[in-house]
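Colleague: no FASTA, just this:
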């Protein structure tokens, strides 16, 4: 009987520890989601002002950045910026960017997958554009950055 009581108390204390650990983890995940959401909100604001340099601050500034779009694969931060400049040469072509964030999945403590929809509201002559995206963020000492972007 004594052993059963000891086992019960040990099990109870371990499950309490596990519950604390889970709530800490969900708190950490919520914090990561909030930080990643903030990066995307800042990007949308930068884009809508016509400021591509500001928009690109949300991306990992590396030759290993991967962007997948309608034209295929692009490697590198600078090449991605150059492609944006070619595709959106002025503020009217850029329009106002909105993200509809559908899903956040923490892949590890340092990586996050975000899936959503993007919408560019533009002048009637240019026409609106929209599509879906999935981006992978990685946490760096300076904050969360997109390391891979697949937009269609």
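Modeller: Alright, I've got the coordinates. On a predicted model such as this, the values are computed, not experimentally measured, just so you know.
Colleague: going forward, measure contacts and count neighbours with C-alpha atoms only.
Modeller: OK.
Colleague: in stretch 9-29, what's buried?
Modeller: Judged by neighbour count using 16 or more other Cα atoms under 10 Å, the buried positions of stretch 9-29 are residue 29.
Colleague: And the contacts of that stretch?
Modeller: residue 106 (Cα atoms under 8 Å, 6 or more residues apart in numbering).
Colleague: cool, and stretch 101-109?
Modeller: 29, 33, 112, 113, 114, 115, 116, 117.
Colleague: With stretch 36-55 instead?
Modeller: 56-58, 81, 84-85, 90-91, 94-99, 137, 144-145.
Colleague: quick one, helices of the chain?
Modeller: 2-48, 52-55, 77-87, 91-94 (DSSP state H).
Colleague: Which other helices and strands does the third one contact?
Modeller: With contacts defined as 3 or more Cα pairs under 8 Å, 6 or more residues apart in numbering; DSSP states H and E, the secondary structure elements packing on helix 77-87 are helix 52-55.
Colleague: Second structure follows, compare the two:
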């Protein structure tokens, strides 16, 4: 009887963990969809709300590592100065995996359709739940 109770408890804990991970992944997907829509509406400020507003934010791209939210925003403004540069963004999410409780990584692709020339690439994001919200704390895009 004791073994059955322990087994049932173990099964319940596993289901609760799976449900929590499913919820986390859905919230992360929603964050990225909000970013995609903001990008497609040329709303860089809303797009940037998905990032951790901290000097500890890291963005790693062709130009090297950029530190901080303000510097990341400035980088986006410089690289995408007009509506034609923004184009239409689509994401392909290839993997969302938990690193530890409250932290995940996302592997994906971006596809930017633009009149000035399309841009495609890959990314890896690290997200952390901060004050009850998922935020990108590190972004590697190329």
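Modeller: Good, I have the coordinates. Keep in mind it's a predicted model, so treat the numbers as computed, not measured.
Colleague: residue in structure 1 matching residue 114 of structure 2?
Modeller: With TM-score structural alignment defining the correspondence, residue 114 of structure 2 maps onto residue 122 in structure 1.
Colleague: same check, this time on residue 46 of structure 2
Modeller: That one, residue 46 of structure 2, aligns with residue 54 by TM-score structural alignment.
Colleague: any residues touching stretch 129-144 of structure 1, and which ones?
Modeller: 35-36, 39, 58, 110-122, 145-152.
Colleague: Whichever of those end up buried, select them in ChimeraX.
Modeller: Remark: buried members of the contacts of stretch 129-144 of structure 1, expressed as a ChimeraX selection using 16+ other Cα under 10 Å:
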select :36,39,58,111,112,113,114,115,116,117,118,119,120,121,122,145,146,147,148,149,150,151
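Colleague: quick one: contacts for residue 7 of structure 1?
Modeller: Counting by Cα under 8 Å, 6+ apart, residue 7 of structure 1 has no contacts.
Colleague: so the match of residue 114 of structure 2 sits right up against residue 95, yeah?
Modeller: Yes - contact criterion Cα atoms under 8 Å: residue 122 of structure 1 and residue 95 qualify, at 4.5 Å.
Colleague: hang on, the earlier thing: could I get the helices of structure 1 in JSON lines, plus columns for distance to residue 126 of structure 1?
Modeller: Formatted as JSON lines, those follow (distance: least, Cα to Cα, whole Å):
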{"stretch": "helix 2-48", "distance to residue 126 of structure 1": "15"}
{"stretch": "helix 52-55", "distance to residue 126 of structure 1": "19"}
{"stretch": "helix 77-87", "distance to residue 126 of structure 1": "13"}
{"stretch": "helix 91-94", "distance to residue 126 of structure 1": "7"}
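Colleague: how about those, which one is nearest residue 69 of structure 1?
Modeller: helix 77-87 (10.3 Å; Cα to Cα).
Colleague: how about the closest one, which residues of structure 2 does it hit?
Modeller: Residue span in structure 2 matched to helix 77-87 of structure 1, by TM-score structural alignment: 69-79.
Colleague: cool, and stretch 37-44 of structure 1?
Modeller: Residue span in structure 2 matched to stretch 37-44 of structure 1, by TM-score structural alignment: 29-36.
Colleague: What residues sit buried inside that stretch?
Modeller: 31, 32, 34, 35, 36.
Colleague: now the alignment partner in structure 2 of residue 13 of structure 1: how far from residue 17 of structure 2?
Modeller: Correspondence of residue 13 of structure 1 to structure 2, assessed by TM-score structural alignment: residue 5. Look at residue 5 of structure 2 and residue 17 of structure 2: by Cα to Cα, to the nearest Å, they are 18 Å apart.
Colleague: for residue 119 of structure 2, same thing?
Modeller: Residue 119 of structure 2 is 38 Å from residue 17 of structure 2, where distance means Cα to Cα.
Colleague: Check residue 3 of structure 2 too.
Modeller: Counting by Cα to Cα - residue 3 of structure 2 and residue 17 of structure 2 are separated by 21 Å.
Colleague: Just tell me what residue 127 of structure 2 corresponds to in structure 1.
Modeller: Checking TM-score structural alignment: residue 127 of structure 2 goes with residue 137.
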